[in-house]
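Asker: One predicted model, sequence on top.
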Amino acid sequence: MTHLTDLTADVVLPCLDEAAALPWVLEHIPVGWRAIVVDNGSTDGSADVARSFGATVVHEPRRGFGAACHAGLLASDAEYVCFCDCDASLDPGLLTGFVRQVALGETDLMLGRRRPQGRGAWPAHARAGNLALSRMLRRRTGVTLRDLGPLRAARRADLLALGITDRRSGYPLEMVVRAADAGLRVTEADVPYRPRTGRSKVTGTWRGTWHAVRDMRAVLSRPPAQSLRRTSTAPDTVPNAPAEAAK
């Protein structure tokens, strides 16, 4: 039997040109956990930085936040899988508490509710878009969340069983929607949210935010999936996963 103090997890880090932020993020990965950096076409040497810190590097040529996240999920092999942005805005060390709550059976999908720390941590247009989506999520699923934050944890089998199809900005939202449709418990806890290193590829501009909201509205417009189950019948191993382990 695994003791709670011995819990380990894989942390999926979708990455596009985050070489400047990666050292801080990887230094805060919990001891004994595996960081899976999914390089989504970086040109700044992000993959080399990740390898230098002992991370597993997965190359995902299809551009898109969801494509990177899902490639990391498929490459993982731990019972618990976490997600975190790799722009140094969120501390992956907080994920130990998230995994603990999932392991204790207190929740099935744990999200971090971002609490801005300092000026510019969360631009007004990004907060407005997030608030609108939270309201639409409540109408669609009945789940009340104040944020759809990227810091999250769940059992790998549960996530695979959801059959998430979005490969762009709608991936995090679809994960929550399908989890709710499957009867999984979705909860959130406050986490500090620091100003990111560099400019956001998604919410750094009004245009980027609009495209993200458009993707997410498309997710909310889909009817509930009728075949979702609590656990997956698919094998846990993924043939030919493009993972490159650090040496």
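Answerer: Received it, and whenever you're ready, just let me know what you need.
Asker: from here on, contacts and neighbour counts on C-alpha atoms
Answerer: OK.
Asker: Distance check, the spatially most central residue of the chain against Ala153.
Answerer: The centroid of the chain falls nearest to Phe83 when counting by CA atoms, centre = their mean (3.3 Å). Separation of Phe83 from Ala153 (CA to CA, to the nearest Å) stands at 6 Å.
Asker: give the contact list for the residue nearest to the centre of the chain.
Answerer: By CA atoms under 8 Å, 6 or more residues apart in numbering, Phe83 lies in contact with Val11, Val12, Leu13, Cys69, Pro150, Leu151, Arg152, Ala153.
Asker: same question, Pro30
Answerer: Counting by CA under 8 Å, 6+ apart, Pro30 touches Pro92, Gly93, Leu95, Thr96.
Asker: now the helices: where do they sit in the protein?
Answerer: Applying DSSP state H to the chain gives helices spanning 22-27, 46-52, 65-75, 95-103, 124-141, 156-161, 171-181, 206-221.
Asker: Of all these, which one is nearest Glu188?
Answerer: Glu188 lies closest to helix 95-103 among those, at 9.2 Å (CA to CA).
Asker: okay, pairing it with this:
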Amino acid sequence: MRVLIPAYNEADSIPLVIKDIPSIVTEVIVCSNNSDDHTVINARRAGATVVEEPVPGYGNACLKGMEYVAALSSPTDIIVFLDGDYSDYPEQLIELIAPISENNIDFVVGSRVKKWRERGAMTIPQIFGNWLATSLMSLFFKSKFTDLGPFRAIKYDKLLELEMEDRTYGWTVEMQLKVLKRGWSYKEVPMKYRNRIGVSKVSGTVKGAIFAGVKILVWIFKYGFKK
């Protein structure tokens, strides 16, 4: 099992994230997305492998990490995606992968449930966007997803079958939509969620929030009307 962490200027938080990842993980891979602070240095000092993707975009960073994993000689059974801002609780990775390792589920999303979510950890646009996206997914696909949370786990062979392509903020919803279209098994696991370290590159700006929302809706309608 390997963990992929897309990161853009997360120098302060990345060591904390890496430190809290359970030791059962084979390798932690930080995908630095054109960071110009000490993200790369701090990640390496904390024991992670670092790959660098100079072209901006959340999906670009994830794809670079997948490219690295594909070139490895040692096998990978599960890939866990985790953000580098310390808003998730990396130690909950054990709970996240349990449906895969114990019940052979294909894909798991960590759901940022309200009762375990720190006040202010998700902005109003994020909460509304999640509700709208998951409601449309339910309408089009009878989906039971309630969140587009970035803390997620998937069987590696299934991840490759998805042929992921989004290079920016549509990455998470693309993955969920493709899982639904293929009729694979999936599950949500309730997760704690706290205020991130630093300012969000998406929800922290009006431009980022709007762009992310548009990307998500484009993917949903693209697949919703696709036969």
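Answerer: Structure received. Small disclaimer: the values here were computed from a predicted structure and weren't measured.
Asker: how about the nearest residue to Ala121 of the second structure, chain neighbours excluded?
Answerer: Asn195 (4.2 Å; CA to CA, 6 or more residues apart in numbering).
Asker: Am I right that the one you found is in contact with Gly120?
Answerer: Yes - counting by CA atoms under 8 Å, Gly120 is a contact partner of Asn195 of the second structure at 6.6 Å.
Asker: Looking at these two, which is more packed in?
Answerer: Asn195 (16 against 10; other CA atoms under 10 Å).
Asker: Relative to Ser87 of the second structure, how far out is that one?
Answerer: 6 Å.
Asker: Overlap in contacts, the two.
Answerer: Ala121.
Asker: I'd like to know how many residues surround the aligned partner of Ser13 of the second structure in the first structure.
Answerer: By TM-score structural alignment, Ser13 of the second structure lines up with Ala21 in the first structure. Residue neighbour count, defined by other CA under 10 Å, stands at 18 for Ala21 of the first structure.
Asker: now swap in Ser221 of the first structure and tell me
Answerer: Residues within reach of Ser221 of the first structure, counting by other CA under 10 Å, total 10.
Asker: Return the residues in contact with it.
Answerer: With CA under 8 Å, 6+ apart, Ser221 of the first structure has no contacts at all.
Asker: what's the answer for Gln92 of the second structure, then?
Answerer: Contacts of Gln92 of the second structure (CA under 8 Å, 6+ apart): Met191.
Asker: Would you mind finding the match for it in the first structure?
Answerer: Using TM-score structural alignment, Gln92 of the second structure lines up with Leu94 in the first structure.
Asker: before we move on, back to that, ok, of the contacts of Phe83 of the first structure, which one's closest to Arg207 of the first structure?
Answerer: Nearest to Arg207 of the first structure out of those is Pro150 (CA to CA; 19.9 Å).
Asker: Can you tell me how far that closest one is from Cys82 of the first structure?
Answerer: Taken as CA to CA, the span from Pro150 of the first structure to Cys82 of the first structure is 9 Å.
Asker: Please identify which of those two sits among more neighbours.
Answerer: More crowded of Pro150 of the first structure and Cys82, by other CA under 10 Å: Cys82, with 30 against 17.
Asker: aligned partner of that one in the second structure?
Answerer: Taking TM-score structural alignment, the alignment pairs Cys82 of the first structure with Val80 from the second structure.
Asker: just checking, its match touches Val25?
Answerer: No - the pair Val80 of the second structure / Val25 is not scored as a contact, 9.4 Å apart, by CA under 8 Å.
Asker: residues shared between the contacts of these two?
Answerer: With CA under 8 Å, 6+ apart as the test, Val80 of the second structure and Val25 both reach Met1, Arg2, Val3.
Asker: Verify the stated contact: the first one with Ile94.
Answerer: No - in terms of CA under 8 Å, Met1 of the second structure does not count as a neighbour of Ile94; the distance is 11.3 Å.
Asker: who has more neighbours, the two?
Answerer: Met1 (18 against 14).
Asker: Which residue, neighbours along the chain excluded, lies closest to the more buried one?
Answerer: Leaving aside its sequence neighbours, Met1 of the second structure sits nearest to Ile78 (CA to CA, 6+ apart; 4.7 Å).
Asker: so the one you found touches Arg152, yeah?
Answerer: No - look at Ile78 of the second structure against Arg152 with CA under 8 Å: they stay out of range, at 10.4 Å.
Asker: quick one: stretch 89-97 of the first structure to chain centroid distance?
Answerer: Stretch 89-97 of the first structure sits 12 Å away from the centroid of its parent chain (CA atoms, centre = their mean, to the nearest Å).
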